[in-house]
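[1] coords please:
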Amino acid sequence: MAFSLDSIAQALGARLEGDAALQITGASEPALCGAQDLALAMDPKYAEGLPKGKAQAAILWDGADWQGLNLKAALFVGRPRLAMAHLSKIFDPGPQIAPGIHPSAVVDPSARIGPGAAIGPLTVIGVNARIGANARIVGQATIAEEAVIGDDALICSGVRIGARVRIGDRVILQPGVALGGDGFAFVTPEKSSVEQVRETLGDRVEVSNAAWTRLHSLGTVEIGDDVEIGANSTVDRGTIRATKIGRGTKIDNLVQVGHNVEIGEDCMLCGLVGVAGSTRIGNRVVLAGQVGVNDNIFIGDDVVAGGASKIFTNVPAGRVILGYPAIKMTTHNEIYKALRRLPRILRDVSALKKAVSLPDQSN
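    This is a model prediction of the structure:
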């Protein structure tokens, strides 16, 4: 589908100069552009590729001489990455799902399907499940009994939604997401080695009966509006109460959210993050890739945790942390600088020891 450059400018809130009627069918790196592609050259270093491509229009940086770059038109934006987000939405049609219910789908008669919903092939929808208006469910998804999916949701292929899970409006679940599996909760007849280590911070005694007994998960999962969850991520149901993810939170691929966890609004959890059970996370928290979070702790609003940090204790609001164990990022950086100087310090100490131990040669 083609869009006029003028309509794209309005969608991006961009300033347009040149031929507003140009028809644009896609976006591309400058060197790879076809005649109807919009070149993405928001930085001077990217403009070097414009002569190699065929672009007639581009998104440029403020002050760029678009006519000198042999373009017919140009767009100028204040925040390039935000403009990219809006532009990608224009040209992304999303998965193609035929309207209505595919003949191969298995939908329980008691399930309620909202107007405009599209149910793809080999999807299974259980007893008393509710699917919102205009929801799109790609093939081979499974939606268990009494689950609720909000309006305009997108459920991609292979998603597994457990019993009584509640999902808000405009939620996006990428392929392989699993919501509402049992939490990882087990108990032993006597105090387990884990309990002993937790109490003593290292010491332990022998356990005569260490057989694990499963705690069944009676709670569920509640997902707020406008949440997105990446491919093959999992959210466990709560033991008694629900595991909750707040409105607007974005979760990357391969993230594990344990039972009873509560995550606030507009958080971002990057790839391979693991959050252990019963932890509470505030609003607008960012956990970078491979961050690990201990169980039964609290992370305050606006915390930012750097990649591979391991968070073992409560974190106050607004703190920036890094490391293993996670501490203030400024403190971590000081420690790391000192660690790099350690070999030289040890050499200096060794030289001083030798000097002190030598006999006095002055007599």
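[2] from here on, just use CA atoms for contacts and neighbour counts.
    OK.
[3] now the longest helix along the chain: buried residues?
    Looking across the chain with DSSP state H, the single longest helix is helix 329-357. Neighbour counts using 16 or more other Cα atoms under 10 Å place 329, 332 of helix 329-357 among the buried residues.
[4] list the helices and strands it packs on?
    strand 320-322 (3 or more Cα pairs under 8 Å, 6 or more residues apart in numbering; DSSP states H and E).
[5] the strand it packs on - contacts with which helices or strands?
    Checking 3+ Cα pairs under 8 Å, 6+ apart, strand 320-322 ends up next to strand 304-305, strand 327-328, helix 329-357.
[6] can I get the ones you listed in JSON lines with distance to V227?
    Listed next are those as JSON lines, based on distance: least, Cα to Cα, whole Å:
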{"stretch": "strand 304-305", "distance to V227": "19"}
{"stretch": "strand 327-328", "distance to V227": "29"}
{"stretch": "helix 329-357", "distance to V227": "28"}
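[7] between these, which gets nearest to Q290?
    Of all the helices and strands packed on strand 320-322, strand 304-305 sits nearest to Q290, with 10.2 Å by Cα to Cα.
[8] quick one more, to check against the first:
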Amino acid sequence: MTLQELIEELGGNLVQGDPEWMVEGVNAPEKATAFDLAFADSDAAVTAAFASNAGVVVLKPGAVKEYPRGKCIIESDQPKLWFAKAARLAKKHIHIAGIAHSAVVAPDAKVDPGVVVGPCAVIGSHVTIGDGTLIDAGVVLGDGVKIGEHCHIHPRVVIYPGTTIGTRVVVHAGAVLGADGFGYVRDSVTGEHTQFPQQGTLTIEDDVEIGANSTIDRGALEATRIRRGVKIDNLVHVGHNCDIGENVILVALTGISGSCTVGKGAVLAGQVGMGDHAHVGPGVILGGQSGVFSGKTITNDGRRPGTVMFGTPARPLKQVLREQAVLSKLANEARPVGKDKTPEGGDGPG
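    Just a heads-up that it's a prediction; the model follows:
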């Protein structure tokens, strides 16, 4: 793409250079070529980018007073974000639309002519796939699945019947979407467990990314919903009937039980666990290995934005650190003389 095309899509201001300069990709300064874009969001990064071979540098307005000759300079209030979006636009797609000979596609499936279907993929009855979507090798789409435009479903993904996926969604290898939720009714007499009906749906909205080997269950009687812009890491599980709000981040090994909600913009770090019917409010940040008990609600009400919650049960990190300091002090005071420390006046061994 040309710089002018990128600016028309992303905004920004070209303060030096040729608007017709071709951008073939993005790169780190030390690896960049004349047709690569680099970004700089600090003084050190500016120095590195200007000393590199990168033909284009994006940085904050007023970051420097003079620009080196021979480089195209773009100013943006958020250079790292501009760089990330430019990377997606400049990325070359070499896939040729069409259906592999070994793929199995139901006669009544509606596959847009601009779709790529890889080897050994299975497309069920009444499936709909929008223009520009890539279905990689070994993907299985159950009956009635709907996938929007410009999605990328990586190899060996399994999407259960009735699941709906929006536009520009990326699902990485091995993910399973729309499986039955883990819901059972126990017979109080015999102790046997009978599955509660798992006949709801799963909806993945636009611009969602789902990591490798993650799983999201469909609703029991209603719907599980992953809202626009959610980013899910590898090995995450979201249970049935959950509602994950816009632009939420779920980091690896997070587990969310059934009927939970996570508010817009919240961040759940690695190995966070939520019990069933728990609620995390908008903008809440849960540190790694934090826990939310079943039925409990965690919010930022009365706290400063950006407050990190930590521990089980999750509470403000500063509170946890104070508690640990007190416990450590108590433990030291209770340590028996002669066990872990030398009595006063003693010279110790030897």
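[9] on that earlier part again, nearest to Q140 of structure 1, of the helices and strands packed on strand 320-322 of structure 1?
    strand 304-305 (35.9 Å).
[10] returning to that earlier point: starting at the chain centroid, how far to the longest helix of structure 1?
    39 Å (Cα atoms, centre = their mean, to the nearest Å).
[11] quick one, which of the helices and strands packed on strand 320-322 of structure 1 is nearest to V235 of structure 1?
    Using Cα to Cα, those put strand 304-305 closest to V235 of structure 1, at 20.5 Å.
[12] in structure 2, which residues correspond to the closest one?
    Using TM-score structural alignment, the residues of structure 2 aligned to strand 304-305 of structure 1 are 285-286.
[13] what's in contact with the matching stretch?
    For stretch 285-286 of structure 2, contacts defined as Cα atoms under 8 Å, 6 or more residues apart in numbering pick out 266-269, 272, 306-310, 314.
[14] for stretch 184-202 of structure 2, same thing?
    Outside stretch 184-202 of structure 2, the residues touching it (Cα under 8 Å, 6+ apart) are 162-164, 177-178, 180-183, 217-225.
[15] just the buried ones from these, in ChimeraX syntax?
    Buried residues among the contacts of stretch 184-202 of structure 2 (16+ other Cα under 10 Å), as a ChimeraX selection:
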select :162,163,164,177,178,180,181,183,217,218,219,220,223,224,225
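[16] out of the contacts of stretch 184-202 of structure 2, which are inside helices?
    Short answer: the contacts of stretch 184-202 of structure 2 have none in helices (DSSP H).
[17] which residue lines up with R280 of structure 1 in structure 2?
    In structure 2, R280 of structure 1 lands on T261 (TM-score structural alignment).
[18] what's the burial count for that match?
    23 (other Cα atoms under 10 Å).
[19] gap between it and H240 of structure 2?
    11 Å (Cα to Cα, to the nearest Å).
[20] and what of V58 of structure 2?
    43 Å.
[21] ditto for C260 of structure 2
    On the measure of Cα to Cα, C260 of structure 2 and H240 of structure 2 end up 9 Å apart.
[22] of those two, give the one with the bigger neighbour count.
    H240 (32 against 25).
[23] map that one across to structure 1 for me.
    Using TM-score structural alignment, H240 of structure 2 lines up with H259 in structure 1.
[24] what helix or strand is that match located in?
    Using DSSP states H and E, H259 of structure 1 is not contained in any helix or strand.
[25] contact partners for it?
    So H259 of structure 1 contacts 182-184, 235-239, 243, 276-278 (Cα under 8 Å, 6+ apart).
[26] ok, back up a step: so which of the contacts of stretch 285-286 of structure 2 wins on neighbours?
    L268 leads the contacts of stretch 285-286 of structure 2 on contacts (other Cα under 10 Å) with 27 neighbours.
[27] that one and G291 touch, don't they?
    No: the pair L268 of structure 2 / G291 is not scored as a contact, 10.1 Å apart, by Cα atoms under 8 Å.
[28] could you check how far D92 of structure 1 is from G168 of structure 1?
    Relative to G168 of structure 1, D92 of structure 1 is positioned 22 Å away (Cα to Cα).
[29] with neighbour numbers in mind, choose between those two.
    Per other Cα under 10 Å, whichever of D92 of structure 1 and G168 has more neighbours is G168, with 21 against 9.
[30] any idea what the more buried one aligns with in structure 2?
    So, by TM-score structural alignment, G168 of structure 1 is matched to G166.
[31] burial count for D152 of structure 1?
    The tally of other residues near D152 of structure 1 (other Cα under 10 Å) stands at 21.
[32] which residues touch the residue nearest to it when sequence neighbours are not counted?
    Nearest residue to D152 of structure 1, sequence neighbours excluded (Cα to Cα, 6 or more residues apart in numbering): A135, at 4.3 Å. With contact taken as Cα under 8 Å, 6+ apart, A135 of structure 1 is in contact with 114, 116-118, 149-155.
[33] matching A135 of structure 1 against structure 2, which residue comes up?
    Counting by TM-score structural alignment, the partner of A135 of structure 1 is T133.
[34] measure its match to G98 of structure 2 for me?
    Taken as Cα to Cα, the span from T133 of structure 2 to G98 of structure 2 is 11 Å.
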